[in-house]
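**Student:** fold the stuff below for me.
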Amino acid sequence: MDRRPTAFETMHPLFVHLHAGHLLRTALELRLPDLVGEQPAPAAEIALAAGADPGLTARLFRALSGLGVFLRVGPDTYAHNDLSLLLRSGSGDATAAIVNAFLKPEWMWQVWAGLTDAVRSGACPFPSVHGNDFFGFLGDSPQVAEDFGRAMTLSLAAADPVVASTLDLGGVRHLVDIGGGQGALLRSVLHRHPGLRGTLFDIPAALADVDPELGCEIVAGDARESVPAADAYLFRLVLHNWDDETCVQMLSRCAEAGNAGARVFVVEALRTDDLFVSLMDLQMFLLLGGKERDEDEFAALFSRAGLRYRGARATASAFHVVEASLE
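**Tutor:** Alright, predicted model coming up:
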């Protein structure tokens, strides 16, 4: 007869999940991904370069390799694998930027430490943890803002042409990209639709370093208050920053300013049971009080703003294009 697993054995996956983040954080703080070179190296040698205890460094590597980060190739000797390579800094690619912006910073770990209180209270913990809201915090922390902006730009670059190809812009002469930042997505849209008039619309601070050769109008403003008149409006990763009431405000401004038959395109990850999306949903709340939404929730927002929900289209990326139009 098969032996039933003990309670401790059943708990093994939970134990791994509980401690995995601390293992990765320590590896990043000690710069282990950078210190492991192209050839396998003994843990003691890496410990010396890291200024760390050799014995504990070997034990840390043992746990990391068990987690799937680094490859154990001999007694206390380790080499890179695909996951550890992603954690190296200085490569200039999107993964390194994401590591620097989201995985390493102490301020991010402090916010996640506020999850318990947030679940109890229903209040975004960021202001109480850092003394300011998220965007105010970025304004006071230039390096954090630079790291965050770089991570967003590089991580979304591959999706720009994919999203641009999914947008149905038939009959649209003027498109306003709301909260478009540096205009990377709008650039892809204009490249695909050369006769289209584009307007990049964002708060003044976000427009400070826009490429003057982007080839569109640049308008500073607050979408909660007003937006330019247009045939279509584009929100990419904007609404998930905000609570429902603020989203309705912004969508209502589009309904008020839009030309006859104007359309609204929202580019976001639809909320599903996928673990990564569920984690992002919680992160949006912890940082901004926002959330990821499913189709029904988007339809409800559009209805409250005087817009008609037209459906969601998958893209060849992590995002969907959710569409609405003026009634």
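**Student:** switch to C-alpha atoms for all contacts and neighbour counts from now on
**Tutor:** Noted.
**Student:** tally of neighbours for the nearest residue to Tyr78 once chain neighbours are set aside?
**Tutor:** Of all residues not flanking Tyr78 in the chain, Arg72 sits nearest, at 4.6 Å (Cα to Cα, 6 or more residues apart in numbering). Using other Cα atoms under 10 Å, Arg72 has 21 other residues around it.
**Student:** for Thr246, see how far away Arg72 is.
**Tutor:** Going from Arg72 to Thr246 by Cα to Cα, to the nearest Å gives 50 Å.
**Student:** and this one, please, so the two structures can be compared:
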Amino acid sequence: MATFEATAETAAKNLESGRTLRELSDLVTPMAIRVAITLRIAQKIDVGRLTAEVLAADTGTDADVLERILLHLVTVGVLTRNERGEFGLTRIGEDMLVESGKAANPPWLDLNTVAGRAELTFTRLLDVARTGKVAYSAQYGTSFWDDLTRDTSSGTAFDLVMARGMERRIHEIAKAYDWGSLGTVVDVGGGNGTLLAGLLHAHPGLRGTVLDRHAEPALRTFKDAGLSERATAISGSFLKPLPPGAGGYILSRIQSDWNDADVRTILGHCRKAAEPQGKIIIIDEFATEEGVRCNSEDDLRMLVYYGGKERTMEQVRALATDVGLSVESLRAAADWTIMELVPTEL
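**Tutor:** As a prediction, this is how the structure comes out:
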């Protein structure tokens, strides 16, 4: 019910603000913002390069075209412009500076990043509706994940975004489950090791390994945290067999990024590696009920980027049952849920 109430509240706010269907479906402003971010306009303005002519020279763009883009951003309240033709940043415009500090761009809006390019695949949403094919692969001829593996800077930015979400919840996750009883864990798709490092700090007897596209980011995290004696990382894919024998296999924010067949493959590899007594631990935010998504925007992103979806607990439980896993327990951890799975007879 809360989701429907939120939807009604959003609709009411749109009506109160006078936002029209045209404004809600506008592509001009989002693309102008993305171009400005990709060209690092905010950073250049912040250090004093202010006119369209100077900004165009710095960015290798046409001065007339760039000025027209920037003037639109003045119109919508992202930039200011004075009588000398110098552009400045509004409070909203300053948000273009703050993702990882002034030197970095918001990775989801920078068109030079994998995530930024992925946003453009929404122009294929009609094709997805008609064919069910993954938009990213159709547009670029490769998968989002393969691109992320090849583009190390985008991969690093992606891991940082994921880590920030984890950092807000790590304390609750660490205390909501007896991680120490597992002895050893493999954080499958564990990114830069933020989750595992937090668990190891909270449970001194625990040891662990991160498996992800590249091992180096997690290894740096463990070294900086003084955890290298208890934690390591290996490069690999969870679509292939996993290192066996750990007490637990963690899947954090993984299941929504893949289609049903791939989720079964991932869970199946976890089950095989965990046999006979290991556990599979899913840490995630689940859709509240069939047909209702916690975050409808992210649900559509999962669809066009990867062919995934925001799943309900029951949908995940059904996929787990298909590969011989059953739910042992469910625990709340901040606004996420810890789902403990154990192998059963197939």
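**Student:** list the contacts of whatever residue of structure 2 lines up with Ala262 of structure 1.
**Tutor:** Taking TM-score structural alignment for the superposition, Ala262 of structure 1 sits opposite Gly278 in structure 2. Gly278 of structure 2 makes contacts with Leu182, Gly245, Ala246, Gly247, Gly248, Tyr249, Val342, Pro343, as judged by Cα atoms under 8 Å, 6 or more residues apart in numbering.
**Student:** neighbour count and secondary structure for those - can I get that in TSV?
**Tutor:** Formatted as TSV, the contacts of Gly278 of structure 2 follow (neighbours: other Cα atoms under 10 Å; DSSP: H, G, I helix; E, B strand; the rest coil):
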residue	neighbour count	secondary structure
Leu182	17	helix
Gly245	17	coil
Ala246	20	coil
Gly247	23	coil
Gly248	27	strand
Tyr249	32	strand
Val342	21	strand
Pro343	24	strand
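**Student:** which of those residues lies closest to Leu160 of structure 2?
**Tutor:** Tyr249 (21.8 Å; Cα to Cα).
**Student:** ok, now which ones touch that closest one?
**Tutor:** When contacts are counted by Cα under 8 Å, 6+ apart, Tyr249 of structure 2 touches Val185, Val186, Asp187, Val188, Cys270, Ala274, Gly278, Lys279, Ile280, Ile281.
**Student:** and the last one, helix, strand or coil?
**Tutor:** If I follow you right, that is Ile281 of structure 2. What DSSP: H, G, I helix; E, B strand; the rest coil gives for Ile281 of structure 2 is strand.
**Student:** Ile250 is in contact with that one, correct?
**Tutor:** Yes. With contact defined as Cα atoms under 8 Å, Ile281 of structure 2 reaches Ile250; the gap is 4.7 Å.
**Student:** how near is Asp34 of structure 1 to Arg150 of structure 1?
**Tutor:** 20 Å.
**Student:** so where do the strands sit in the stretch 1-150 of structure 2?
**Tutor:** 79-81, 87-89 (DSSP state E, counting those that start in this stretch).
**Student:** out of the ones you listed, which one sits most buried?
**Tutor:** Highest mean neighbour count of those: strand 87-89, a mean of 23 (counted as mean count of other Cα atoms under 10 Å).
**Student:** how far away is Asp64 of structure 2 from Val47 of structure 2?
**Tutor:** In terms of Cα to Cα, Asp64 of structure 2 sits 22 Å off from Val47 of structure 2.
**Student:** neighbour count: these two, which is higher?
**Tutor:** Asp64 (12 against 8).
**Student:** contacting residues around that one?
**Tutor:** Contacts for Asp64 of structure 2 (Cα under 8 Å, 6+ apart) come out as Ala52.
**Student:** Arg192 of structure 1 -> structure 2?
**Tutor:** In structure 2, Arg192 of structure 1 lands on Ala202 (TM-score structural alignment).
**Student:** look up how far Trp179 of structure 2 lies from that match.
**Tutor:** From Ala202 of structure 2 to Trp179 of structure 2 the distance is 9 Å (Cα to Cα).
**Student:** same question, Ala273 of structure 2
**Tutor:** From Ala273 of structure 2 to Trp179 of structure 2 the distance is 18 Å (Cα to Cα).
**Student:** same deal with Asp284 of structure 2?
**Tutor:** According to Cα to Cα, Asp284 of structure 2 and Trp179 of structure 2 sit 16 Å apart.
**Student:** close enough to count as contact, the match of Arg192 of structure 1 and Ile173?
**Tutor:** No. Using Cα under 8 Å, Ala202 of structure 2 is not in contact with Ile173, being 10.0 Å away.
**Student:** neighbour count: the two, which is higher?
**Tutor:** Taking other Cα under 10 Å, Ala202 of structure 2 and Ile173 do not tie; Ile173 has more neighbours (26 against 17).
**Student:** what's the match for the more buried one in structure 1?
**Tutor:** Per TM-score structural alignment, Ile173 of structure 2 is aligned with Val163.
**Student:** how about its match, what does it touch?
**Tutor:** Leu185, Val267, Thr315, Ser317, Phe319, Val321.
**Student:** Produce a ChimeraX select command limited to the buried residues of the residues you listed.
**Tutor:** Those of the contacts of Val163 of structure 1 that count as buried under 16 or more other Cα atoms under 10 Å are selected in ChimeraX with:
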select :185,267,315,319,321
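**Student:** perfect, I'm done here.
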